[in-house]
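> Fold the following.
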Amino acid sequence: MRTVPSILHIDMDAFFAAVEQRHKPSLRGKPVVVGGVGLRGVVSTASYEARAFGVGSAMPTALARRRCPNAAYLFPRFGAYHEISQVVMGILREFSPLVEPVSMDEAFVDLEAMTQGPPKDEQEVRAHARRLSALVAERTGLTASVGAGTSKLVAKVASDADKPHGCVVVAAGSEQRWLDPLPVRKLWGVGPATADRLHTMGATTVAELRALGEHELVSLLGNAWGGQLFRLSRGRDERVVSAEREAKSVSVEDTYPHDLMDLYSIRAAVTELAERVVRRLREGGHTGRTVTVKARGHDFTTVTRSETLAGPTDDVRLLLPAALRLVDGAAAAATGQMRGIRLLGVGISALAEYAQGDLIAELEGLGEYTPQGAETDEAHAPPAEPAPVPAVTMYGPVPEAPEARHWLAGQDVRHPQWGPGWVQGAGLGRVTVRFEGPDTPPGRIKTLDVADPDLEAVDSAEVARAALPQEADIAAERPAGPDVGG
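Prediction:
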């Protein structure tokens, strides 16, 4: 057991929603909900203004709209979130080389690994935590909450104890006294269903949970989880901060406003999901090998299918055919049972940071790739461009994107006359755009034709980079170990 609470947990406050408010001046101080915007969507993140109306993560969007109808409902912009996450992780590595990212918006930091020596007491830990929080605000314009403890469990619970922009340090030796009055939901891994089962046994707080014997918890929750919860309720968590932790998979899924009833529309939807998976793979610098497709019916029956490729890839020309083969099998099983599909997901796992050397050979096997320098019918003609992969081979091609482009709420755009902006909504052949940027006053609203050739989509990562102070770009590359105490 450590004698100094030198493990920090940093959690960005309402991260996705906060980024949207930072980049969209007209939304600052107003309720913002990020996630699936359709009636079957699910809330990913809600701003604190939206939470005041009872909107929370994992809530159905339909319920969120009833509780907070005047909020801005936006699709996620993962490119922007990733850019800012990189800056935050760079700041953490200035404090210690031992940083364990948990997701884009949270991470553990072990101050014992600081190059100038570990903190000597609780006061030094608090100074480091406050300095870290201040640097995040200075370089991103966003706030983070920091918790510190002698274990990962205590640090994580502490970071959630005083949100937003909180800083809670739990002194060594006081962990049990601090944990006991908290609701059982605060413990790692206790969700609503587990909490309900614990409540039936009279355990609503950590102290009440601790009164239960290990045998009772194992009988209720199974050997592994029951035993783990028994230890966590006593503040016992021996997991170390590991800088080697890697993402295990990348996946996306959508719930559709109307059930997909035929293979043609199902394959079109899977094609779009596969393209999004590849974008996220590349944003994270990963490749993957095992492709998974998930289909869920109106009655919530779920069918999954997986296929392992010959080697890791981040090429949509290899991932997409596998996803289409899998969805044929999943849809065949699903439609017979479900009479339509309400949710589809595509994921890839077995991640690596490289592609196999035989990638070109695999693409040549598909008949869709001509390597540079290959011979052509005309001796001096340039090599042919790679042929586009047909999205459908058995049921006809998926239609090309319509001339009237599809705009998503929250999407970044640019217009030569009106400048930068973002999409507020689209429908009936029109798109409404508010023209403003991260460093402008709230902008004016214009309604344009969806096919307006002057309206250009902008990469959200580009918007995020432009909104960051120049110092932030340097921070991610700065070596760890400067003196940040005091």
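
> all contacts plus neighbour counts: C-alpha atoms, from now on.
OK.

> In the stretch 1-150 of the chain, mark out all the helices, start to finish.
15-23, 48-51, 61-67, 78-95, 122-140 (DSSP state H, counting those that start in this stretch).

> Out of those helices, the one nearest residue 6 is which?
Closest approach to residue 6 among the helices of the stretch 1-150 of the chain is made by helix 122-140 (6.4 Å; Cα to Cα).

> Just tell me which of the helices of the stretch 1-150 of the chain ends up closest to residue 409.
Of those, the one closest to residue 409 (Cα to Cα) turns out to be helix 15-23, at 11.4 Å.

> just checking, what packs against that closest one?
On a contact count with 3 or more Cα pairs under 8 Å, 6 or more residues apart in numbering; DSSP states H and E, helix 15-23 meets strand 32-35, strand 43-46, helix 78-95, helix 460-467.

> just how off-centre is the longest one within its chain?
For helix 78-95, the distance from its own C-alpha centre to the chain's C-alpha centre is 13 Å (Cα atoms, centre = their mean, to the nearest Å).

> The residue nearest to residue 415 when sequence neighbours are not counted - how many residues pack around it?
Computed as Cα to Cα, 6 or more residues apart in numbering, the closest residue to residue 415 that is not its neighbour in sequence is residue 455, at 5.0 Å. The number of residues packed near residue 455 is 21, by other Cα atoms under 10 Å.

> let's see this one next to it:
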Amino acid sequence: MRATASILHLDLDAFFAAVEQRDKPSLRGRPVIVGGTGGRGVVATASYEARTFGVRSAMSTREARARCPHAAFLSGRFHAYRASSRLVMSALREVSPLVEPLSLDEAFVDLAAADLPDLSLDTVTQVAEDLRARVHEVTGGLTATVGVASSKFMAKVASELDKPDGLTVVAPGTELELLWPMHVRVIPGVGPATVERLRRDGIHTVADLARASEEEVVRLLGKAHGHGLHRLAHGLDNRAVVPEREAKSVSVEDTYSEDVTDRLLMEGLLARQAGTVARRLATARQSGRTVTIKVRLHDFTTLSRSSTLDSPTDDAQVIARTARRLLGEVDTTGGVRLLGVGVSGLADWIQEGLFGDEVEEEAPISLDAAPPSRRPAWAPGSDVVHIEHGPGWVWGSGRGVVTVRFETAETGPGPVRSFSLDDPELTLLEHGSDHEDAPAD
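Okay, the predicted model is just below:
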């Protein structure tokens, strides 16, 4: 751990939903849920107004509708999220050259690499305040919660303490005073199964875990997991802020706040991740032969399964199909805490057209809408423009009719109009690949 509070963690508040509320004035202050809007969809992000009704990420859309039927359910506009994320990451790099993005809405910043007069608490607090104001300015109103501390772990913990739109700076030497009274689930990797296992041994708080011997924790949780958690319980974390890594593989994984038990949902989550991996491969002009899935079970056992293809691919359907087949080799009846998909054996060429003519019979479940080629043409929340009424967004569609609310971030709440789906004066705006990483907040 450092002698200074010089690692900053920034987390944009309810990011996807906040972007939608920013760009759609009629949704400000209302519950907004971004994700798959169909019966088999999954919540990617819920606004704080929706969270008061118990809606959370990775919840099925069906359950979210039952809990908060009056919410606006939107399919997501990833061009808008990516654009806002780029502005935020650029603002972070104005502060320090060492920025480690974790997702579109989250990053670590090494303030020790910044051009600052000193790393006193007053200085880093002012930097953090200025940065939050800068994020609000460049994004047109989005808010971020920030934590600053002497390690990545403590900075992440600090950024969870004053949500939304807050700031917590942990003075060096006070880490354990802050950490030890907290419940053990504040430590990354401590899910419901681990909580229950520790509870049965009388361990409830981080202090309880720290007081237990490392041997006891290893006996309860296994060598790697037990050793890591015991170190974190003492606030020990010397990980550096790493802005870039050489890619030997391309992978995506998500940890879920509650165990996922529905098999179809697991397959859909893997399909979504496969799509993200495929896009990253395509962007880098790479392909890979080996598809791997990572599964962390309810009891925190972590398993992986791999399959090597005949030829390299960057095709999302091929990766998803292989990932779903590999999932069939794992007993997930007790639920899973984490899922991941990766492709390795990278090559700088792609076997063009090898699988290009294959079509899935059924669209995959996804945290977001399906990829653009498979999404409904008039997905809720999509951007449109009308020759007479100007820009707006899809409020809903069906039975040959699309309903549009005409408003933008710069206007007040706008009027609602309905049109025939083939109205020549109404155009659905295309923004390229409208699909990207979803945070599992």
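
> What's the match for the residue nearest to residue 415 of structure 1 in structure 2?
Matched by TM-score structural alignment, residue 455 of structure 1 corresponds to residue 426 in structure 2.

> Make sure that match is actually in contact with residue 383.
No. Counting by Cα atoms under 8 Å, residue 426 of structure 2 stays clear of residue 383, with 10.7 Å between them.

> out of the helices of the stretch 1-150 of structure 1, nearest to residue 446 of structure 1?
Across the helices of the stretch 1-150 of structure 1, residue 446 of structure 1 has its closest neighbour in helix 15-23 (18.2 Å, Cα to Cα).

> ok, average deviation of the closest one from structure 2?
Mean deviation of helix 15-23 of structure 1 from its aligned counterpart in structure 2 after superposition (mean Cα distance after the TM-score superposition for structure 1): 0.7 Å.

> Please pull up the equivalent of residue 249 of structure 1 in structure 2.
Checking TM-score structural alignment: residue 249 of structure 1 goes with residue 251.

> Pull the contacting residues for the nearest residue to that match once chain neighbours are set aside.
Distances taken as Cα to Cα, 6+ apart place residue 342 nearest to residue 251 of structure 2, at 3.8 Å, with adjacent residues excluded. Residue 342 of structure 2 is in contact with 249-252, 274, 277, 291-293, counting by Cα atoms under 8 Å, 6 or more residues apart in numbering.

> Now tabulate those in JSON lines and tack on distance to residue 63 of structure 2, secondary structure and neighbour count.
Putting the contacts of residue 342 of structure 2 into JSON lines (distance: Cα to Cα, whole Å; DSSP: H, G, I helix; E, B strand; the rest coil; neighbours: other Cα atoms under 10 Å) gives the following:
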{"residue": "249", "distance to residue 63 of structure 2": "35", "secondary structure": "coil", "neighbour count": "16"}
{"residue": "250", "distance to residue 63 of structure 2": "32", "secondary structure": "strand", "neighbour count": "20"}
{"residue": "251", "distance to residue 63 of structure 2": "29", "secondary structure": "strand", "neighbour count": "22"}
{"residue": "252", "distance to residue 63 of structure 2": "25", "secondary structure": "strand", "neighbour count": "19"}
{"residue": "274", "distance to residue 63 of structure 2": "25", "secondary structure": "helix", "neighbour count": "31"}
{"residue": "277", "distance to residue 63 of structure 2": "28", "secondary structure": "helix", "neighbour count": "26"}
{"residue": "291", "distance to residue 63 of structure 2": "32", "secondary structure": "strand", "neighbour count": "27"}
{"residue": "292", "distance to residue 63 of structure 2": "30", "secondary structure": "strand", "neighbour count": "21"}
{"residue": "293", "distance to residue 63 of structure 2": "27", "secondary structure": "strand", "neighbour count": "25"}
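
> In three-state terms, how would residue 266 of structure 1 be classified?
Under DSSP: H, G, I helix; E, B strand; the rest coil, residue 266 of structure 1 falls in the helix class.

> isn't it right up against residue 259?
No. Counting by Cα under 8 Å, residue 259 is not a contact partner of residue 266 of structure 1; they are 9.7 Å apart.

> sorry, back to before: now render the helices of the stretch 1-150 of structure 1 as JSON lines, adding distance to residue 29 of structure 1.
Below are those laid out as JSON lines (distance: least, Cα to Cα, whole Å):
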{"stretch": "helix 15-23", "distance to residue 29 of structure 1": "8"}
{"stretch": "helix 48-51", "distance to residue 29 of structure 1": "7"}
{"stretch": "helix 61-67", "distance to residue 29 of structure 1": "18"}
{"stretch": "helix 78-95", "distance to residue 29 of structure 1": "19"}
{"stretch": "helix 122-140", "distance to residue 29 of structure 1": "17"}
